[in-house]
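Novice: no sequence on hand, only this structure:
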């Protein structure tokens, strides 16, 4: 298949998610968006002008006599497995010949995620209705009818049976139609998992300036969500590409007059919360109302309820058994071994940016600062996992799952992906004060579709 064909197959229905800090021009992000579908340099410039004009014509300007600027808004929902987040963006366009600038972002989130309402979609729709109040307060009343509202769902809904996922999405669409905002035919959908990895790689490398580098020195990305996990990097060795069994591990696309060939894959069911279920033997289990799911990764005296995906499980340690890092690791290894593919060259890899639950658990374990993030090696996760698991009486009361989670992260990195213990990971929630999110790119993609398709 031609590179362009592959690019289109990956990116046609999913936005390019590059999130930019307020005040930064978005022309470079749009160049990436258009180049991802294989356009030439001349075509990119033409399409950028068309896109600029389409956005401007879609959302008429407010009156700003001082500089003739116009302001417009957009509302984007990120429906994840553990929560639903709303991003309300404010854009300024000073001149019709220039690209808009992100002026402000209003953000709010609510738990649990939509998937928790699989058996009561009306309640799921109500959570979206509550979040829409943020949009009503942020967007001026006169702009409501011209402001698009969009929701993209990820692993939480991908894990649900198709009919239940559809019922939730239909309910959200009904709530959108009740609202005063602009609703299009593709306002509500589920995002493809593979695209999450590709788009996160583009976002991180754009924000770190690597996409502008002529040397093609890029960084890899590791994203650990609740229901799925993604890995994406630019291979340096042809053997990585040639030794990859399934074709869908490799994505080819053109960008800035260069062709990139990414190794990327999304593992549905290997997110942190789904991995807990698998370790407990509860993934896909029946009769959860009366069964107690036990693990040597939990403190011996621990017994409680734990909920994920709208189901509540009875979980506990093994009162008369053994616990500790070694036994926990063997239990976790069954969840990882043979499921996660090991790319050829990761043993000699460069820097990887790791976020989501990689970041959160590193903070919980005291490995990095919650506001600054920091660099870790894989062995740092291993060392702290041993400390926590072998001293569960100390750590177990406040964080009963910390041993299991740190051990899973260690096992996923070492025995799953095959990283060396001295591989450097950059743990982050933000790059240059910008959260690593696909939401802003999704917003521009939606603007583009509103006008052109």
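Specialist: Yep, that arrived. All of these numbers come straight from a predicted model, not from anything done at the bench.

Novice: every contact and neighbour count from this point should use C-alpha atoms.
Specialist: OK.

Novice: contacts only, for the residue nearest to residue 25 when sequence neighbours are not counted.
Specialist: Leaving out its chain neighbours, the residue that sits closest to residue 25 by CA to CA, 6 or more residues apart in numbering is residue 101, at 4.8 Å. Residue 101 sits next to 22-26, 91-93 when contact means CA atoms under 8 Å, 6 or more residues apart in numbering.

Novice: likewise for residue 406?
Specialist: 361, 381-382, 384-385.

Novice: repeat that for residue 411.
Specialist: With CA under 8 Å, 6+ apart, residue 411 has these contacts: 329, 332-333, 336.

Novice: from the residues you listed, which would you call buried?
Specialist: Neighbour-count burial (16 or more other CA atoms under 10 Å) is assigned, among those, to 329, 332-333, 336.

Novice: name the residues that touch the helix or strand where residue 157 lies?
Specialist: In this assignment (DSSP states H and E), residue 157 forms part of helix 155-158. By CA under 8 Å, 6+ apart, the residues outside helix 155-158 that reach it are 79-82, 113-115, 165, 190, 193, 226-228, 268, 309.

Novice: for comparison:
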């Protein structure tokens, strides 16, 4: 009996020991699950949710599917896993809807068939009930009349409720057209988050290469700044006597501090210049501690009533100053959007302007000289009154019949005339003055077309991180390419760039350069960062959409989860 009791006792001890060991391993596995690359916390047994943000831009639609988890049920704080998985389809949805309501419906059905396939392939069936869809339309939809925009939005909302009813669809949040100001703020918040200027960061980077290479990227970026400043100083001292970028050591110190200390204005004061196809936006964080003397009527700051559930508050005295509150931080922003100054939209305006001048002189001549297009490049001028934005120019082959309402543009590549004509357009645009001076500690990021032209036309290698440039580089490249033919331009730009970039290279370069001069009120070259990536992650304002919208519905998501779990248990 003693031996039997001894064996039983040893067996029980062995079982208990194994149980403790398994529990220890289980807890450690859970603790290590989902470790944040910022090394500031562990994600312990969290529920991972999905969210879909659809960015309906002027030239295409991109669908982003994000993973996220809820950090704080009470405050609604979330952590978003970066990057998203995404899919892009072209052309812009406005173009497709215009055709749909003109009776050509097949394109629309094919368009959304591809979108639906992507979404259903990447969101598991059991997760769809709690996966919110947020459709946000930008510049192309703002070109529509109010009645037409509302018609399209109601149609799309009904379409989602009919064909995507397995998902979490909330009437007030499902389909919205962003104002220019909202789009600018979303871009700012997304870049601010990707730079990890929020503390704690609301993002978790799932690409380990980003974390491992981050310090090297920072050091390389600082070295690039040093080199760029040296080159820029030589260029400016020789040609432009530019004193706006002096004291480059201070600039580099600020860059270095940018990645190490987020408490000072000089470390996280950024501005974003966004130039898309239809609209252009500028948004700059107002650094109160350093720029009080420059801000007009700062102490008269008053707020409007906020829109329902909006974190954006506007200013009575200066409509371009807004306040946002995120993660218990008040951030004041200078924010302005220009509906007609997207690159393709501005080019339409330019063609209207030249066509109008031509008709005053000779209505019968169908061929019009165009200073801002490559030498001897001939193209059709039509569809100027359509609200959709098309990218490619249709080249004239010399034989096609010219319709009564159609003209042929003939490029002459005259850079001086081109600058004068674009300046006239910008004069009429009535660009607002900044309420403060652009100072060198403000890190400016030029995105969208600023970066497309840096890579495709300036032929700068893509680094998937911000590239330090100076504003004058666009003008210098224009001086090189404007007098050339299309064939000659193709030899001096990035070989993989599409034909549209070569066709519009002269106009695009001059417009980008003059736009920055007018917006920033500068006559001398200044440094800025060209990028569509931060930490090797594509910049997209859809990140900010989640940060602003998901906290409002955290309770609903948790409630849905409990209801689903209850019925699953019952079954």
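Specialist: Cool, the structure landed. In this text the structure is predicted, and so the values were computed from the model without any measurement.

Novice: centroid residue for structure 1?
Specialist: Centroid-nearest residue in structure 1, with CA atoms, centre = their mean: residue 196, separated by 5.8 Å.

Novice: what about the counterpart of that residue in structure 2, helix or strand, and which?
Specialist: Here residue 196 of structure 1 is matched to residue 183 in structure 2, going by TM-score structural alignment. Assigned by DSSP H and E, residue 183 of structure 2 falls within helix 180-194.

Novice: before we move on, what about residue 233 of structure 2?
Specialist: helix 208-239.

Novice: still on that earlier bit, so the helix holding residue 157 of structure 1 aligns onto which residues of structure 2?
Specialist: Using TM-score structural alignment, helix 155-158 of structure 1 pairs with 139-142 in structure 2.

Novice: once aligned, what mean separation remains between the matching stretch and structure 1?
Specialist: For stretch 139-142 of structure 2, the mean distance to aligned residues of structure 1 following superposition is 0.5 Å (mean CA distance after the TM-score superposition for structure 1).

Novice: do I have it right that the residue nearest to the centre of structure 1 meets residue 230?
Specialist: Yes - assessed by CA atoms under 8 Å, residue 196 of structure 1 is found in contact with residue 230 at 7.4 Å.

Novice: which neighbours do the two have in common?
Specialist: Contacts common to residue 196 of structure 1 and residue 230, judged by CA under 8 Å, 6+ apart, are residue 266.

Novice: follow-up on the earlier one: what separates the helix holding residue 157 of structure 1 from the chain centre, distance-wise?
Specialist: Relative to the mean C-alpha coordinate of its chain, helix 155-158 of structure 1 is positioned 12 Å out (CA atoms, centre = their mean, to the nearest Å).

Novice: same question for stretch 46-56 of structure 1.
Specialist: Offset of stretch 46-56 of structure 1 from its chain centre (CA atoms, centre = their mean): 28 Å.

Novice: ok, now stretch 80-99 of structure 1?
Specialist: Distance of stretch 80-99 of structure 1 from its chain centroid, counting by CA atoms, centre = their mean, is 17 Å.

Novice: now do that stretch: distance from first to last residue.
Specialist: Terminal residues of stretch 80-99 of structure 1 are spaced 30 Å apart (CA to CA, to the nearest Å).

Novice: what about the helices in the stretch 1-150 of structure 1?
Specialist: Assigned by DSSP state H, counting those that start in this stretch, the helices in the stretch 1-150 of structure 1 fall at 3-11, 27-35, 41-58, 121-138.
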